[in-house]
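>>> please find the sequence and the predicted model below.
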Amino acid sequence: MSRGSRVVLAISVVLSAVTVTAVHVQQQRERERLHRGVLRDLERLSQKEENIRLLEEQIALTKQLKEERDKMLMEKASQQS
């Protein structure tokens, strides 16, 4: 094998190895990015459920407060009569 052939072969092997490594690294980064996306989605879902729970709690407290206010107004009105 001539010297030129060896150089071309060596360069081809190195470029192939670099290409395979670069693709592997890129795939790994993409996999990690997708995983972070799933974690963000789960966190958003958890936050949404918490917000819904808090909203329902606020609605119940508001209803209770209105009932108590109405009851007090009724008592005041009956006392004035």
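Now that the structure is in, tell me what you want to look at.
>>> could you use CA atoms for every contact and neighbour count after this?
Fine.
>>> which residues does R31 contact?
R31 makes no contacts at all, as judged by Cα atoms under 8 Å, 6 or more residues apart in numbering.
>>> helix or strand for it, which one?
helix 3-80 (DSSP states H and E).
>>> also this one, for the comparison:
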Amino acid sequence: MSMASKVALGISVLLSAGTVAAVHIQQRRRLHEGVIRDLERQSRKLENIRLLQEQITLTKQLEAERDQMLMEKGSQQS
């Protein structure tokens, strides 16, 4: 095997190995970013559920106060 062919083979092996390593690193980074996005999404979902429960509670309180005021007005008019 000539020296030129050995150099060409060595360069092609190095480029191939570099390409495989770069793709592997990108995949790991994207996988890690996906996990972070999922955790953020779960956090937002829990916050939205908490806010919804708070709104439901406040709505029930408001409706109870409104009903009480209507009953008081009705008893005052009678």
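Sure, I can see it. Bear in mind that the values here come from a model prediction, so they are computed numbers and not experimental data.
>>> how far off centre is the helix holding R31 of structure 1?
From the chain centre to the centre of helix 3-80 of structure 1 is a distance of 1 Å (Cα atoms, centre = their mean, to the nearest Å).
>>> just give me the neighbour total for the residue mapped onto R33 of structure 1 from structure 2.
With TM-score structural alignment as the criterion, the equivalent of R33 of structure 1 in structure 2 is R30. Other residues near R30 of structure 2 number 12, with proximity taken as other Cα atoms under 10 Å.
>>> and what of M1 of structure 2?
M1 of structure 2, neighbours per other Cα under 10 Å, totals 5.
>>> give me the distance between it and G10 of structure 2.
Here the criterion is Cα to Cα, to the nearest Å. By it, M1 of structure 2 lies 13 Å from G10 of structure 2.
>>> no further questions, thank you.
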